[in-house]
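S.K.: Predicted coordinates and the sequence they were generated for:
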Amino acid sequence: MSITDPFWDKAARKYNASKIGNVPAYERTLDHTRAYLTPDANVLEIGCGTASTALLLAPDVAAYTASDISTEMVEIGREKARAAGIDNLRNLHATLGDPQIGPGPYDAVLGFNLLHLMPDVESAARQVHALLKPGGMFISKTACLSGWRGLLRVPIAGMRLFGKAPWVTFMSTEVLESHIRAAGFEIVESFDPSGSPMGHFVAARRL
């Protein structure tokens, strides 16, 4: 069983109740993601939170596995899936490298608002690569914190000491994309749905 994350466990209910800040950008992200999915696809989402996005995308594919490191997030996601009557969606308490995710292969792996929360982005991308079929898609949206946003390092580090913030990796869109390429992917699309690098969308194909 995956370890859990106390920060996200504590934040789960509040996170689930929060509203989407930029609905048009979120819908653009969904539309661009759906363009790479097929009705017979087997899809894995890592860092799914309370499965809000999984519930919207699962009807478009054959099988959808939504995983998260937070036990509370996963339980909320399971409640929502049962209420929605979606039977091709399974919610797992797991993260990359956990055996219950399985060796794959998956047709697509999704990671929304996730990579900047991982200490080693290139290693995470390599793990995703290993889970995909040849030609499979890695689709992500990432907060790219560079330039003046680097000033947030100090306050975030202080908040982490008191359990008030998660780990955050600071990187530019260029660095993010270089990590993904180095892990064995060809980037076929990248853009900022909201016009800001705080939500940088990347669709990458496994070579």
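M.R.: On my side now, so go ahead. Numbering: from 1, shown residues only.
S.K.: switch to C-alpha atoms for all contacts and neighbour counts from now on
M.R.: OK.
S.K.: Which strands and helices lie in contact with the helix or strand harbouring E189?
M.R.: Assessed by DSSP states H and E, E189 sits inside strand 185-191. Taking 3 or more Cα pairs under 8 Å, 6 or more residues apart in numbering; DSSP states H and E as contact, the helices and strands that strand 185-191 lies on are helix 173-182, strand 200-206.
S.K.: Can you list the helices and strands that the last one packs against?
M.R.: Looking back up the chat, that one is strand 200-206. Using 3+ Cα pairs under 8 Å, 6+ apart: strand 200-206 touches strand 132-142, helix 173-182, strand 185-191.
S.K.: Of these, flag the one that's most buried.
M.R.: Ranked by mean neighbour count, these are led by strand 132-142 with a mean of 22 (mean count of other Cα atoms under 10 Å).
S.K.: for the helix or strand just after that strand, which positions count as buried?
M.R.: Using DSSP H and E, the next helix or strand after strand 132-142 towards the C-terminus is helix 153-161. Buried residues in helix 153-161, counting neighbours by 16 or more other Cα atoms under 10 Å, are found at A157.
S.K.: Structure two is appended below for comparative analysis:
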Amino acid sequence: MSMAGDAHFWDRISRKYARSAIADQAGYERTLERTRALLGPGDRVLELGCGTGTTALRLAGGVQDYVATDLSAGMIAIAKEKHAAGPVPTLAFRTATAEALAPDAARFNVVLGFNYLHLVRDLPGTLRCIYALLAAEGLFISKTPCLGHMNPLIRSVALPAMRVIGKAPYAGVFRVADLSQHIRAAGFDILATESHASKGNDNRPYVVARKW
């Protein structure tokens, strides 16, 4: 499956995805609260992999400018429908990737990537693009599953089989330590690594990193 195939997968399931419940609502609320505390009214924010816009609609009202993007045009269409029903003046939705936004270098004070980095095909390359999109001392805030901690049979057998038959998207496999190493290698200084799971640790670290 190519990147175009990834977009097609998310387009196809976008309506079902929009109807699905958040698995850990308490953990999600903690992530929103923590992120909101890091954002300022003068910030220009980019969200990558915004899905149907739930997080963007919750956060965009507190900043100067918020651009929420996703690979899937289907996801963005739903996000725009939700936005039309409850407009936030500072918010705009676009179908785009970090790589496609490269001409906007140093435009943003904050880049958000929630449930995003494990879905990109070139993790080091994407992180370099994010670094370039940030202004000096800008923040990159990420929370993404580290599938390297998953049951090996599911990771090595079930997921690849599901991808072959179109039941799962591409997903990169790395552990928490690997993710931290990649973020630092892209030029970031990691300020915080936290777990926001309401029960135990779901190996979905919340990482705050700064561009120096």
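M.R.: Noted; the coordinates are in hand. The structure presented is a predicted model; accordingly, all values stated were derived computationally and were not measured.
S.K.: How many residues are close by whatever residue of structure 2 lines up with A11 of structure 1?
M.R.: In structure 2, the residue paired with A11 of structure 1 is I13, using TM-score structural alignment. The number of residues packed near I13 of structure 2 is 13, by other Cα atoms under 10 Å.
S.K.: Who are the packing partners of the helix or strand where I13 of structure 2 lies?
M.R.: Here I13 of structure 2 sits within helix 3-19, counting by DSSP H and E. Secondary structure elements in contact with helix 3-19 of structure 2, counted by 3+ Cα pairs under 8 Å, 6+ apart, are helix 73-85.
S.K.: Quick check: the helix it packs on compared with structure 1, mean distance?
M.R.: Once superposed with structure 1, the aligned residues differ from helix 73-85 of structure 2 by a mean of 0.6 Å; criterion: mean Cα distance after the TM-score superposition for structure 1.
S.K.: That helix aligns to what range in structure 1?
M.R.: Going by TM-score structural alignment: helix 73-85 of structure 2 matches residues 71-83.
S.K.: JSON lines please, covering the helices and strands packed on strand 200-206 of structure 1 and showing distance to N91 of structure 1.
M.R.: JSON lines is the format used below for these (distance: least, Cα to Cα, whole Å):
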{"stretch": "strand 132-142", "distance to N91 of structure 1": "19"}
{"stretch": "helix 173-182", "distance to N91 of structure 1": "26"}
{"stretch": "strand 185-191", "distance to N91 of structure 1": "27"}
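S.K.: Among the ones you listed, which comes closest to G199 of structure 1?
M.R.: Within these, the stretch nearest G199 of structure 1 is strand 132-142; the backing value is 5.1 Å (Cα to Cα).
S.K.: Go ahead and name everything in contact with the closest one.
M.R.: 33, 36, 104-116, 128-129, 197-207 (Cα atoms under 8 Å, 6 or more residues apart in numbering).
S.K.: Test my guess that I180 of structure 1 contacts A125.
M.R.: Yes - between I180 of structure 1 and A125 a contact is recorded at 5.9 Å, counting by Cα atoms under 8 Å.
S.K.: so who does F9 of structure 2 touch?
M.R.: Residues near F9 of structure 2 by Cα under 8 Å, 6+ apart: G166, A168, P169.
S.K.: Need the counterpart of the last one in structure 1.
M.R.: Right, the one you point to is P169 of structure 2. Under TM-score structural alignment, P169 of structure 2 pairs with P166 in structure 1.
S.K.: Surely its match forms part of a strand?
M.R.: No - read with DSSP: H, G, I helix; E, B strand; the rest coil, P166 of structure 1 is coil and lies in no strand.
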